[in-house]
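Student: fold the following, please.
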Amino acid sequence: MTERRDFADGAGFRDLEGIGAASEVRLHRAGVLTWGALAEIVDALRGERRGSGVRSEPGDRLGELAEQLTAHPGAQCSGAQHPVAGPGGQRQEAFVLRLTLTDTGRPTRGTLTHVRTGQELALVGWSGEAVSRFVEERAGVEPGRVPAAPSPAALPAASPVASPVALPVALPVASPPEAGGDFPPAGAWPAVPWEAPCRGELRQAVYDVGRVVGGAPQSIEVTLLAAGPGPDLGYCAELLGRRFGEPDTSWAPLAVVTGHGPAPAALRLRFPDVVVPSGLCAVRLRLTALDGPLPAYRAQDQRGPERIES
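Tutor: Below is the predicted model:
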């Protein structure tokens, strides 16, 4: 008997003929977690083929996958913006959490996907507050019905948790990419509106955030660690993206936040409702010190930041 999978878990791609366990694992590792994401990638590949003048032949795997996705209930419900009420007016919201852990159990990166809309929260390290906030916002949890969150687990002694920098304020940006659109052309984004010299030896650092599937607004949260708290810091954090496989020179800004205050040992940066162009995209964080020295922050799965000469 064939095992029946619930399409709502966003992971049962083996329901499709021709996709086995190995292919499913490769898709998941590449960040393709939902039916909507798989359908979008298949459609994009078919569009590239049509644009190059290649005709579909009998036995064309992309065409067969597209037909199966059209008929599959999981692909049909993916991306639905309005929940469907069940018996008694109740509804269900499903989320898929995937974490990458070290051999000691320390989270290094992960994604949390809202199955109904396909929206994702990308995490570097771990932030229970970000996960709870994402679930509450996407599920529409009634205010006051959520129990108080427990205190976050303590970080290793070498990286004590300090009070975070005051909530960053989003800067206005020019012509952000539309959902499903392309990256903006070079020069379409304004420069950082500060010219104050940086007084630290390290002016900028770049961190690998990972890969995300674009096409719908999503929240991205990055946690950076230092050996301990530092002096006052004014910073600008830019989220950069490029389509996976494109040249390393094609990074374009996606979102910007700023902050000022005592530099914490654990700096948590949240970028809400980031519009990432469709397809599989690589994402980086560029942190610039605007006032004061920049601590030697590192992502939880990196030995240290990439230094940039200024």
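Student: make it CA atoms for all contacts and neighbour counts henceforth
Tutor: Noted.
Student: which SSE is the residue nearest to R243 when sequence neighbours are not counted in?
Tutor: Once flanking residues are discounted, R243 sits nearest to C281: 4.2 Å by CA to CA, 6 or more residues apart in numbering. Using DSSP states H and E, the element containing C281 is strand 279-291.
Student: show me what that strand is packed up against.
Tutor: When contacts are defined as 3 or more CA pairs under 8 Å, 6 or more residues apart in numbering; DSSP states H and E, strand 279-291 sits against helix 35-51, strand 204-214, strand 232-243.
Student: which of those sits closest to L101?
Tutor: Nearest of the helices and strands packed on strand 279-291 to L101, taken as CA to CA: strand 204-214 at 14.3 Å.
Student: remind me what whichever helix or strand comes after that closest one packs against, helices and strands.
Tutor: Moving toward the C-terminus from strand 204-214, the next helix or strand (DSSP H and E) is strand 218-225. With contacts taken as 3+ CA pairs under 8 Å, 6+ apart, strand 218-225 sits against strand 120-124, strand 266-274, strand 298-299.
Student: what angle sits between strand 218-225 and strand 279-291?
Tutor: 50 degrees (axes from the mean of the first three to the mean of the last three CA atoms, to 10 degrees).
Student: could you also give me the structure for this next sequence, so I can compare it with the first?
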Amino acid sequence: MARVVARIAAAIWATGWIAAVLAHSWVDCVKYDPDSQLCLGYPRGYRGRKQVDPNQRYTYRFNAQPLSQAMCEPQNQGSAATYSDRFPMAVVQPGEVVYTAWEQNGHLNDTSPTKLNILYYDDAGREFVSAAEHATAPRAAAGLDFATSANCYDNKNPNSLCLGRWTVPSGLAPGRTYHFVWFWYFDKNPAGEWYSTCFDLAVAPASCPVTTKPLSAIVPGSDPSPEFSEGVTDAVRAKLSITTSLQPPTRHPPPPTTRPPPTSRPPPVPAKPAPTPSPPPAVNVRPPAKTTPPNTAGPAKPARTGRRRCNCRRHRRRRGTVPT
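Tutor: Okay, the predicted model is just below:
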């Protein structure tokens, strides 16, 4: 009798209608900052929770392990061209610790939690194609707990926010973009049931240290504001502008830093400029004395002395100089 019940339960799970009610989740934020409660990068095709029905848009389920099913939901996550300025791609550094956020949706379990992996390809530009690749793709993080009291903010809230702490592979090349998949194994379905969310990471040079906290320093506690799921608005950018430890996300990674090739010769030392000669001290030179030009008009006439002599005829007669 027990075997019959188990087979019936598996058949019901395989139809997916119970699974659609009891098990569903997705990533709301690829790069979440617990201190500022801001999201710095989103999944493919994300448009928030207020403008769309999140259950219909973001739930992507694999029933009964269909290995030929596309890894990414084709309509909204089939391409990396689904980001926007409001919901940008995350920019990371090689080796950076990232917090990825999702809701527990009633699946918190401290005794036997379900698990998830962060899958990726280290070939820039390579895309996941089918669900079968979950078994062969490299794992940036393996065996993360989906929802426990240790990684979810409020274990009494069925929609509490949960975080996965993982490290960006250190071998990723700056200036390139890589494809990642959040892959949740919901093993409570005997027929098999998985969920995926696809996202991309733009890798920037490791130009500054990134400080991180363990999950024990973040949770448990009250849930953060859900406004982080509404994108990088003007209010968010204003908050980022005064937060020195964070930078606003961009859609494209910054160009890689290029360095000149090494050389065996030491770089030339610039020559010091020659000192400017100081002017000689000023000398007090007197102008030459004026000289009187020589007299070329003949000998000088003797200067007259005494009374002036009259030269009239009467006086000349007296002097005997005029004949009588």
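Student: care to give me the TM-score?
Tutor: After superposition, the two chains reach a TM-score (TM-score structural alignment, normalised by the length of the first structure) of 0.27; 142 aligned residues with a CA RMSD of 6.6 Å.
Student: about what we covered before: just name the most buried of the helices and strands packed on strand 218-225 of the first structure.
Tutor: Highest mean neighbour count of those: strand 120-124, a mean of 25 (counted as mean count of other CA atoms under 10 Å).
Student: and it, what does it pack against?
Tutor: Judged by 3+ CA pairs under 8 Å, 6+ apart, the packing partners of strand 120-124 of the first structure are strand 107-114, strand 204-214, strand 218-225.
Student: will you turn those strands into a markdown table that also has distance to A299 of the first structure and mean neighbour count?
Tutor: As requested, those are exported to a markdown table (distance: least, CA to CA, whole Å; neighbours: other CA atoms under 10 Å):
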| stretch | distance to A299 of the first structure | mean neighbour count |
| --- | --- | --- |
| strand 107-114 | 8 | 21 |
| strand 204-214 | 7 | 23 |
| strand 218-225 | 5 | 22 |
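Student: how about these, which one is nearest G234 of the first structure?
Tutor: Proximity to G234 of the first structure (CA to CA) singles out strand 204-214 among these, at 12.2 Å.
Student: strand 107-114 and the closest one, what's the angle between them?
Tutor: Using the same axes, to 10 degrees: strand 204-214 of the first structure against strand 107-114 is 30 degrees.
Student: what's the distance between V4 of the second structure and I12 of the second structure?
Tutor: 12 Å (CA to CA, to the nearest Å).
Student: which residues touch G279 of the first structure?
Tutor: Taking CA atoms under 8 Å, 6 or more residues apart in numbering, we find G279 of the first structure in contact with 37, 40-41, 44, 213-215, 243.
Student: same check, this time on R57 of the second structure
Tutor: R57 of the second structure touches N76, counting by CA under 8 Å, 6+ apart.
Student: more crowded one of V4 and I12 of the second structure?
Tutor: Neighbour totals were compared for V4 of the second structure and I12, and I12 leads with 16 against 9 (other CA atoms under 10 Å).
Student: am I right that that one falls within a helix?
Tutor: Yes: using DSSP: H, G, I helix; E, B strand; the rest coil, the assignment for I12 of the second structure is a helix.
Student: just the element for A238 of the second structure, please.
Tutor: Going by DSSP H and E, A238 of the second structure is part of helix 234-241.
Student: please identify the buried residues of that helix?
Tutor: Across helix 234-241 of the second structure, burial judged by 16 or more other CA atoms under 10 Å covers 236, 240.
Student: which residue packs closest to V206 of the first structure, ignoring adjacent ones?
Tutor: Per CA to CA, 6+ apart, closest to V206 of the first structure is R286, 4.5 Å.
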